[in-house]
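Colleague: next one to model:
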Amino acid sequence: MDDDLSVKMEPSKTYPASTSTVTPLLARPTGVHRFPPTKAFDSFRRGSGPEYSFAPALGENGRVFNPKAAAWNTAHTPLVRRLKGRHLQMIAIGGSIGTGLFIGSGSALATGGPASLLLAFILIGAVLFCTVQALGEMAVTFPVAGSFSAFATRFIDPAWGFASGWNYAMQWAFTMPLEVMSAAITLEYWNIDLPGWAAITIFLFAIVMINLCGVKIYGEAEYTFSIIKVTAVIGFIILGAVINCGGTQDSGYIGGKYWANPGAFHNGFKGFCNILVTAAFSFSGTELVGLAAAETHNPSKSLPTAIKQVFWRIALFYIVSIAIVGLLVPYTSPQLISRNSVDSKASPFIIAIQSAGIEGLDSVMNAVVMIAVLSVANSSMYGATRTLQALAEQGQAPRALAYVDRKGRPLVAIAVASAIGLLAYLYVSPVQGPAFTWLLALSGLSSIFTWASICWAHIQFRKAWTLQGNSLSDLVYQSPIGVAGSWIGLVSLILILVAQLWVAIAPEGASANLSAGEVATNFFEAYLAMPVVLLFYGAYKWGYGTRWVRVRDIDLVTGRNEFESLGVRRQWREDRSEWPRWKVVYKMLC
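Modeller: Prediction:
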């Protein structure tokens, strides 16, 4: 079977309010091949497929949310399944390895020291492991549009799904111009005589065109970008080990002397708490692999492998490279502090190479940083558009955003995200500094809310799965750490939010004589995502009067992955029973 769907069916003219029989996953009607384009612009017309009507249902508080319609539409999305396993793995890597690792780690090192930096990344990596395992189980069982935002609506509360979905869409929509500005700043390293507005225009045009070319081209672009980034990180790890052992001309043996002087920790426990959000921001994007489930060919095979392998690869790259950075760059280095929070000159990777006296290689690393931030900008466009399209499918966003053309492109959502991308031109305005600050503030905590929502939804999903008489062996993919991992992830993420609230109210180094306005500014710069989420949640709760979804009422039928027959799963389990123990452990983790 090739990338395109080989099974097609004619949509029925009516759809019942309750969908007791679910259309097989690979037999969902898309209409992509039924209407071959006759003109160049014909492919931009709306894709054909069944659509559950959102008839206005009025209640005491106005319009009432229609959960059956939301579940049907996300399960029968006109998005096309053209992503392969290799695309999924590189999409997750491409969405995460970027500004946070290459540049943000520098300010984090200056804030908390090398030990706090390493511990924070290990802790967030462990939390992320719990989160992606929960996401993998749900996304394989229900490879629907919107993924975790749809799961929040379906398993927790439509109001929370609305709030978390818009939080995620806004995170990526505002991260995209931030990353484009970062790419323009990397050009300053070479003193290129190119106007800032011209660089912004070139970068924005490239990102929009990649996303307009379809999901397969997007996957190939991310695959290429990610290979470059992974190669650079591996190369830096090897080079860093050589530099640390005195293998260059200008540096003798370094070892752990910077951990002894100026020290391993800086600013105590508060410095560590400050780094947690930076680490979470650096890891954000890994969950994109779940969002891509609705556009993945054979998700039963591709998603489990991607979910497991991507985590280990990213964790290895992050933790080892962060450890190397902490050994090579002291937290007192004045170069770590920059006028821009995304200035590549403040990258500890570049600082380490410059300190070793290796000529020319710092420019190569700067080029990698530029590619990395453009890759994240590209992933940001994808994350924002797919989330907006899914919200519209559920009736939680303007209906126009649900428009998908015959090639599976959410054109209206792409247009909206592209318009928000114009904020990147603030780079050439007098408010460049505040623009960086507030764009970061909008996206800083968003990943933590998203991950907490995934863990919470998985807990609800497992309760409903058992209560409704299903066996865990019926799951196509089962999380190796189960519900316990989701509880650990959820509690850890709540504690991180509490720690961030503490440093937002009383930031490190702040004077005790700050005015009320300065206190408020510090708070919102560090914690802006929280009031935004609460505002969205409260507004939807008041307008629609939704209730928490009861476990016994959770819909485990619509959109369920039933492509793999029971016989196939039984044969797989029988084959697995003959594996040696080392292979069972390896397959569970990788």
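Colleague: going forward, measure contacts between C-alpha atoms and count neighbours the same way
Modeller: Will do.
Colleague: going along the chain, name the helices of the stretch 1-150 of the chain.
Modeller: For the stretch 1-150 of the chain, the helices defined by DSSP state H, counting those that start in this stretch cover 67-75, 85-96, 99, 105-141, 148-155.
Colleague: with respect to residue 207, which of those lies nearest?
Modeller: Put simply, out of the helices of the stretch 1-150 of the chain the one that sits nearest residue 207 is helix 85-96, at 13.6 Å, with distance taken as Cα to Cα.
Colleague: make CSV out of the helices of the stretch 1-150 of the chain and add distance to residue 545 and mean neighbour count.
Modeller: Below are these laid out as CSV (distance: least, Cα to Cα, whole Å; neighbours: other Cα atoms under 10 Å):
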stretch, distance to residue 545, mean neighbour count
helix 67-75, 13, 24
helix 85-96, 35, 27
helix 99, 40, 26
helix 105-141, 27, 25
helix 148-155, 14, 28
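Colleague: go through those helices and name the closest to residue 568.
Modeller: Of all those, the one in closest proximity to residue 568, counting by Cα to Cα, is helix 105-141 (15.4 Å).
Colleague: still on that earlier bit, distance to residue 161 added to the helices of the stretch 1-150 of the chain, as CSV?
Modeller: CSV is the format used below for the helices of the stretch 1-150 of the chain (distance: least, Cα to Cα, whole Å):
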stretch, distance to residue 161
helix 67-75, 11
helix 85-96, 22
helix 99, 28
helix 105-141, 15
helix 148-155, 4
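Colleague: ok, the one residue sitting closest to the centre of the chain to residue 447 distance?
Modeller: With distances taken as Cα atoms, centre = their mean, residue 285 lies nearest the centre of the chain, 2.4 Å away. Counting by Cα to Cα, to the nearest Å, the gap from residue 285 to residue 447 is 8 Å.
Colleague: I'd say residue 381 and residue 209 touch.
Modeller: No. Here residue 381 lies out of contact with residue 209, judged by Cα atoms under 8 Å, at a distance of 10.9 Å.
Colleague: residue ranges of the strands in the chain, please?
Modeller: Chain-ordered strands for the chain, with DSSP state E as the definition, fall at 58-59, 62-63.
Colleague: pick the most deeply packed of the ones you listed.
Modeller: Mean neighbour counts were taken over the strands of the chain using mean count of other Cα atoms under 10 Å, and the top value, a mean of 14, falls to strand 62-63.
Colleague: other SSEs contacting that one?
Modeller: Strand 62-63 sits against helix 529-544, with contacts defined as 3 or more Cα pairs under 8 Å, 6 or more residues apart in numbering; DSSP states H and E.
Colleague: check which residues of the helix it packs on are buried.
Modeller: Buried residues in helix 529-544, defined by neighbour count with 16 or more other Cα atoms under 10 Å: 529, 530, 532, 533, 536, 537, 540, 541, 543, 544.
Colleague: following up with a second sequence; could you model it the same way so I can compare the two?
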Amino acid sequence: MKENSNEEPNGHVQRGLKARHVSMIALGGCIGTGLFVASGSAISQAGPGGALTAYVLMGMMVYFLMTSLGEMATNMPISGSFAAYSAKYVDPALGFAMGWNYWFNWAITVAVDISTAALVMKFWLPNVPAWIWSAIALLLIFLINAMSVSTFGETEFWMSLIKVVTIVIFLIVGTLTIFGIMGGHFVGMRNFSIKQAPFVGGVPAILTVFVVAGFSFQGTELVGITAGESKDPQHSVPKAINEVFWRIILFYILTIFVIAAIIPYTSHSLLGSSATDIAISPFTLVFQRAGLAAAASIMNAVILTSVISSANSGMYASTRMLYSLSNSGYAPKKLGETAANGIPYYSLLVTTAVSLLTFISSIAGPKLYMWLVAASGLTGFIAWFGIAISHYRFRRAFIKQGHDLSELKYHAKLFPFGPVLCLILCILVIVGQNPSAFASFDWKQILVTYMSVPLVLILYIVYKLKHHTKIIPLEKVDVSPAHKDEDLSKLNEK
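Modeller: Here you go, the predicted structure:
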């Protein structure tokens, strides 16, 4: 294989992502149906005030999580970073569990997104079988990810840009509608005070919306994955974290506010908004209130682009995680091999095979589709939990071993408050996700809601018992910087 400035020897991914690619991949990965569609259900469940509270709190948590990740990713920028950080800074067994958990999360999410793409296409061509659109979407995603990483980055950049421009236009149109400049009448803030608004359902409702907000924000951690293929991670990762966070907060909070101001939380359209009812988007409803006749078709096209972009990022993330698991000795060695263009093709093929679940979903109907959504729901919070505890241990070990913070390229904000807050909120959301299911002993709902929790525990316990791993003492934690994908198999030694 020929080597150039972007290529590394066989077995390593390429560092072909530019700073703008890293920013847009992280931004694009978390702007999808969670914002364009499911945001309506968040407002209907907790009211405008409750939805805003949930998104603001989740935004704060994500901010601290991103800075924690940034500190580790600039110190050790590798693909599939979360498994490596958990293994190096906490316990090899935790790295094993977190890595497979994250791969499972995104592999299933790709299947969900591709199923959603088929539902979007029904808006225009309702008589064409859904599996055909799913097959086309999956093939497209596969081909994009099979090309060089720079091609993937460029494709994701432009798809993400479409979403960003749409949100900006939406905020402008929405603001004009609130003040009556568009739509014919002044809306103002009256929908924030109708019936039980602004807070509906109290704290339990906010907690319920918390996971909707969390699912919407998931994807920001892709910065850690892309660090391994960034040309200049010490520069691009901090830049991406600072830019992406403020953009997301700006987009999400203002978007929720505009929707809540124009559409009352009692609207049946909001009550019906979910990822499985793609035709009902709060964005479409707001554009229609503003008098834009072609709103439905335009928003449907944007949502389709959004879903493909999210699946594209998901395929990338899950493929790189599987590649990292192989390099860490946690998965078959074959999965760590790369082609001449730096793509871990075996990992890509295995992940694509898992995403074929979408065909079963398309044929079996919405029930299995909802099971797939549920299966990937809490795994994102578990991954965030792993990032937070890894950073807490990393920083404590770094100081304990006599290092100075000036040695780090990027500093996480408000340590240890940041990672501790993330740990507490993640546990709160995971435990309190569906307490009513326990109260009524509804074991089916318990399984659907919490199935990812026992999966991670089983992975952790089995690996720990098999390899007799222990939590690494702080004085022995390896906090040295790295710039290549490392073979972490030495951590698996007894």
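Colleague: need the contact list for the counterpart of the residue nearest to the centre of structure 1 in structure 2.
Modeller: Residue 285 of structure 1 maps onto residue 219 in structure 2, with residues paired by TM-score structural alignment. By Cα atoms under 8 Å, 6 or more residues apart in numbering, the contact list for residue 219 of structure 2 reads 26, 27, 28, 29, 30.
Colleague: roughly how far apart are residue 219 of structure 2 and residue 34 of structure 2?
Modeller: As for residue 219 of structure 2, its distance to residue 34 of structure 2 is 11 Å (criterion: Cα to Cα).
Colleague: could you do residue 314 of structure 2 as well?
Modeller: Distance, residue 314 of structure 2 to residue 34 of structure 2, by Cα to Cα: 14 Å.
Colleague: which of the two has more residues huddled nearby?
Modeller: Neighbours were tallied for residue 314 of structure 2 and for residue 34 using other Cα atoms under 10 Å; the higher tally belongs to residue 314 (26 against 22).
Colleague: before we move on, the earlier item: let's have the buried residues of helix 529-544 of structure 1 in CSV, adding distance to residue 552 of structure 1.
Modeller: As requested, the buried residues of helix 529-544 of structure 1 are arranged in CSV below (distance: Cα to Cα, whole Å):
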residue, distance to residue 552 of structure 1
529, 32
530, 30
532, 31
533, 27
536, 27
537, 23
540, 23
541, 21
543, 25
544, 21
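Colleague: and those residues, which is closest to residue 194 of structure 1?
Modeller: Nearest to residue 194 of structure 1 among the buried residues of helix 529-544 of structure 1: residue 529, at 34.8 Å, using Cα to Cα.
Colleague: what does that closest one correspond to in structure 2?
Modeller: In structure 2, the residue paired with residue 529 of structure 1 according to TM-score structural alignment is residue 452.
Colleague: can you check residue 468 of structure 1 too?
Modeller: When structure 2 is aligned by TM-score structural alignment, residue 468 of structure 1 is paired with residue 401.
Colleague: ok, for its match, nearest residue in space, not its chain neighbours?
Modeller: When the adjacent residues along the chain are set aside, residue 401 of structure 2 lies closest to residue 475, with 5.9 Å between them (Cα to Cα, 6 or more residues apart in numbering).
Colleague: ok, the counterpart of that neighbour in structure 1 - contacts?
Modeller: In structure 1, the residue paired with residue 475 of structure 2 is residue 552, using TM-score structural alignment. Under the criterion of Cα under 8 Å, 6+ apart, the neighbours of residue 552 of structure 1 are 464, 467, 468.
Colleague: the first one contacts residue 557, doesn't it?
Modeller: No. Distance between residue 464 of structure 1 and residue 557: 11.5 Å, which falls outside the contact criterion (Cα under 8 Å).
Colleague: which one's more surrounded, those two?
Modeller: For the pair residue 464 of structure 1 and residue 557, the greater number of neighbours falls to residue 464 (20 against 14), based on other Cα under 10 Å.
Colleague: OK, contacts around that one?
Modeller: The neighbourhood of residue 464 of structure 1, defined by Cα under 8 Å, 6+ apart, consists of 551, 552, 554, 556.
Colleague: looking at structure 2, which of the residues you listed hold up?
Modeller: For the contacts of residue 464 of structure 1, the subset whose aligned partners also touch in structure 2 (both residues aligned by TM-score structural alignment, their matches' Cα atoms under 8 Å) is 551, 552, 554, 556.
Colleague: so what's residue 245 of structure 2 closest to, chain neighbours aside?
Modeller: The nearest residue in space to residue 245 of structure 2 (Cα to Cα, 6+ apart) is residue 63, at 6.3 Å.
Colleague: map that neighbour onto structure 1.
Modeller: Taking TM-score structural alignment as the alignment basis, one finds that residue 63 of structure 2 is matched in structure 1 by residue 129.
Colleague: same question for residue 72 of structure 2.
Modeller: Checking TM-score structural alignment: residue 72 of structure 2 goes with residue 138.
Colleague: repeat for residue 335 of structure 2
Modeller: By TM-score structural alignment, residue 335 of structure 2 lines up with residue 401.
Colleague: count of neighbours near its match?
Modeller: Around residue 401 of structure 1 there are 23 other residues, counting by other Cα under 10 Å.
Colleague: ok so, going back, which among the contacts of residue 552 of structure 1 gets closest to residue 241 of structure 1?
Modeller: residue 464 (49.6 Å).
Colleague: how close does that closest one sit to residue 290 of structure 1?
Modeller: Counting by Cα to Cα, the gap between residue 464 of structure 1 and residue 290 of structure 1 amounts to 21 Å.
Colleague: in stretch 426-445 of structure 2, which residues are buried?
Modeller: Residues 426, 429, 430, 433, 434, 445 are the ones in stretch 426-445 of structure 2 that count as buried (16+ other Cα under 10 Å).
Colleague: counterpart of the second one in structure 1?
Modeller: The alignment partner of residue 429 of structure 2 in structure 1, by TM-score structural alignment, is residue 496.
Colleague: list the contacts of the most far-flung residue of structure 1 relative to its centre.
Modeller: Here structure 1 has its C-alpha centre computed as a mean, and the residue farthest from that point, by Cα atoms, centre = their mean, is residue 249 with 40.9 Å. Going by Cα under 8 Å, 6+ apart, residue 249 of structure 1 touches 356, 357.
Colleague: for residue 159 of structure 1, same thing?
Modeller: Contact partners of residue 159 of structure 1, counting by Cα under 8 Å, 6+ apart, are 153, 537, 538, 540, 541, 546.
Colleague: any chance of the residues you listed in TSV, plus distance to residue 112 of structure 1?
Modeller: Shown next, in TSV, are the contacts of residue 159 of structure 1 (distance: Cα to Cα, whole Å):
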residue	distance to residue 112 of structure 1
153	38
537	34
538	36
540	39
541	40
546	43
